[in-house]
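**Student:** got a sequence here, can you model it:
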Amino acid sequence: MVFDWLKKVSKDYPKFWENYLETFENKPNVSDQKRYVVFDCETTGLDHRKDVILSIGAVAVIDSSVLVNDSLELFLKQELYKPEVAFIHGILKEGKEEKIVEAEAIIRFLEFIKNATLVGHNVNFDIEMINQALKRLNVGKLKNDSMDTDAMYQKFKGLQEDQHSSLDELCKILKVEKSDRHTASGDAFITALVFLKLKKRLAIK
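**Tutor:** Sure thing, here's the model as predicted:
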């Protein structure tokens, strides 16, 4: 079986990675509620080869509810600091937030998401930023299924793939109130509200 193969391949990997892979082994029961994790990364820029993660915000969604008590917010120690980017997200190198090293942040992120379906706006960028951090830990890439709110809106409206909408535009169109915009946790929560509206319109369980 594929997961037996994964076990064999992962035998020399760190325990946190083995634990993450194991979450994909158990087949869900019919009665299990599907768990989505909506997440966002604030970064030093938009080049996943050079830039790094500054903070991660994530919140779980089950059925038609955003579970604010099932959420995660992490701030990373900044080896690479760009003042011009800090002006946007407000994360200072020596700010008041408790900061942890990248490795610890990624481990805690994996422990939180488990095998959930990952959701984000332009989610592929955030996934690639996580994958680059995982690469620095000498492990594999994220295994989770993913959904993009931009792509969901394209499908709902019958738009072409090159017809993109920003998160701000979707908030205006879907009448989602914005708060803490341009923070990882704030954007994750806003995206979760957008996701719920699109999920209902597309009849996704």
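**Student:** drop to CA atoms for contacts and neighbour counts, all remaining ones
**Tutor:** Noted.
**Student:** and the residue nearest the centre of the chain, what does it touch?
**Tutor:** The C-alpha lying nearest the average C-alpha coordinate of the chain belongs to Phe39 (C-alpha atoms, centre = their mean; 3.1 Å). With contact set as C-alpha atoms under 8 Å, 6 or more residues apart in numbering, Phe39 has these partners: Ile56, Gly57, Ala58, Val59, Leu118, Val119, Gly120, Ala184, Ser185, Asp187, Ala188.
**Student:** mind doing that once more with 10 Å?
**Tutor:** Phe39 makes contacts with 56-60, 71-73, 109, 113, 118-121, 123, 126-127, 184-189, 191-192, as judged by C-alpha atoms under 10 Å, 6 or more residues apart in numbering.
**Student:** to compare against the first, here's the next sequence to fold:
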Amino acid sequence: MLSKIFNKEYPEFWKKYTDSFKNPATKYVVISMETSGLDTDKDVIMAIAATSVINNRIILKDSFEIFIQHKAFNETSLDNEFITVSKVDKITESQSVEIILNYISNSILIGHRIDFDIEMLNKLLSKLKLGKIRNEAFDIEAMLNKILETNDKMYALDEMSNILKMPVSNRNSVADDAYSIALLFLKMKDKLGIR
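**Tutor:** Just a heads-up that it's a prediction; the model follows:
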């Protein structure tokens, strides 16, 4: 009985993900999510976008945006912006996990309030009886707080762009947010000595 528990057969994509940490990270991956709310116990991930940053360049051709199907979720509680994409093709949670883990591999994750995003991803992994996200992560809000020498102040993406004297995005999708986060990260990383 115990041997069955300890010798659980994990999916190939999970093995590939965990094996990737034998090597050092070679890129940053910027993640943005749309969730049904801010309660990690009750809410779900509706969409995820990601893009890579390599050698101080945003690699747009290496980006993705996926929408996740939730059978028991009532979409009428979402705002109009998200309802307009409700007709977009969606994939299952298990398909989304495979796509995400294959994409992020051992990279360093970047996000706006990244701890929440990682917690939501971990909840998804837990549903599939997999482990937790192992990636190192940087939060752009924490980076700005460090630069401004403030303590735990919260900033919207537009507010951060204004503070750093950058153009403000129209932000029509999670992919737009991922791109904005990538630009903000590039603007701040050298100031903080992040290589």
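**Student:** quick revisit: residue in the second structure paired with the residue nearest to the centre of the first structure?
**Tutor:** Alignment note: Phe39 of the first structure maps to Ile31 in the second structure; criterion TM-score structural alignment.
**Student:** picking up where we left off before, so which of the contacts of Phe39 of the first structure belong to strands?
**Tutor:** The strands, defined by DSSP state E, take in Ile56, Gly57, Ala58, Val59, Ala60, Ser71, Leu72, Glu73, Leu118, Val119, Gly120 from the contacts of Phe39 of the first structure.
**Student:** closest one of those to Gln160 of the first structure?
**Tutor:** When these are ranked by distance to Gln160 of the first structure (C-alpha to C-alpha), Gly120 comes first, at 19.2 Å.
**Student:** which element is the match of Phe39 of the first structure on?
**Tutor:** Assigned by DSSP states H and E, Ile31 of the second structure belongs to strand 28-35.
**Student:** report the mean deviation for that strand after fitting onto the first structure.
**Tutor:** Taken over the aligned residues, the distance from strand 28-35 of the second structure to the first structure averages 0.5 Å (mean C-alpha distance after the TM-score superposition for the first structure).
**Student:** that strand: how far from the chain's middle?
**Tutor:** With C-alpha atoms, centre = their mean, to the nearest Å as the basis, strand 28-35 of the second structure stands 3 Å off its chain's centre.
**Student:** what's the answer for stretch 54-72 of the first structure, then?
**Tutor:** What separates the centre of stretch 54-72 of the first structure from the centre of its chain is 10 Å, taken as C-alpha atoms, centre = their mean.
**Student:** in it, which residues are buried?
**Tutor:** Residues Leu54, Ser55, Ile56, Gly57, Ala58, Val59, Ala60, Val61, Val66, Ser71, Leu72 are the ones in stretch 54-72 of the first structure that count as buried (16 or more other C-alpha atoms under 10 Å).
**Student:** again, but for stretch 158-171 of the first structure
**Tutor:** So, applying 16+ other C-alpha under 10 Å, buried residues of stretch 158-171 of the first structure: Leu167, Leu170, Cys171.
**Student:** which one of these is nearest Lys143 of the first structure?
**Tutor:** Taking C-alpha to C-alpha as the measure, Lys143 of the first structure lies nearest Leu167 of these, at 25.0 Å.
**Student:** which residues sit in contact with the equivalent of that closest one over in the second structure?
**Tutor:** In the second structure, the residue matched to Leu167 of the first structure (TM-score structural alignment) is Leu157. By C-alpha under 10 Å, 6+ apart, the residues touching Leu157 of the second structure are His112, Ile140, Glu141, Ile163, Val168, Ser169, Arg171, Asp177, Ser180, Ile181, Leu184.
**Student:** might you report the residue contacts of Leu130 of the second structure?
**Tutor:** Contacts for Leu130 of the second structure (C-alpha under 10 Å, 6+ apart) come out as Tyr10, Pro11, Trp14, Asn122, Lys123, Leu124.
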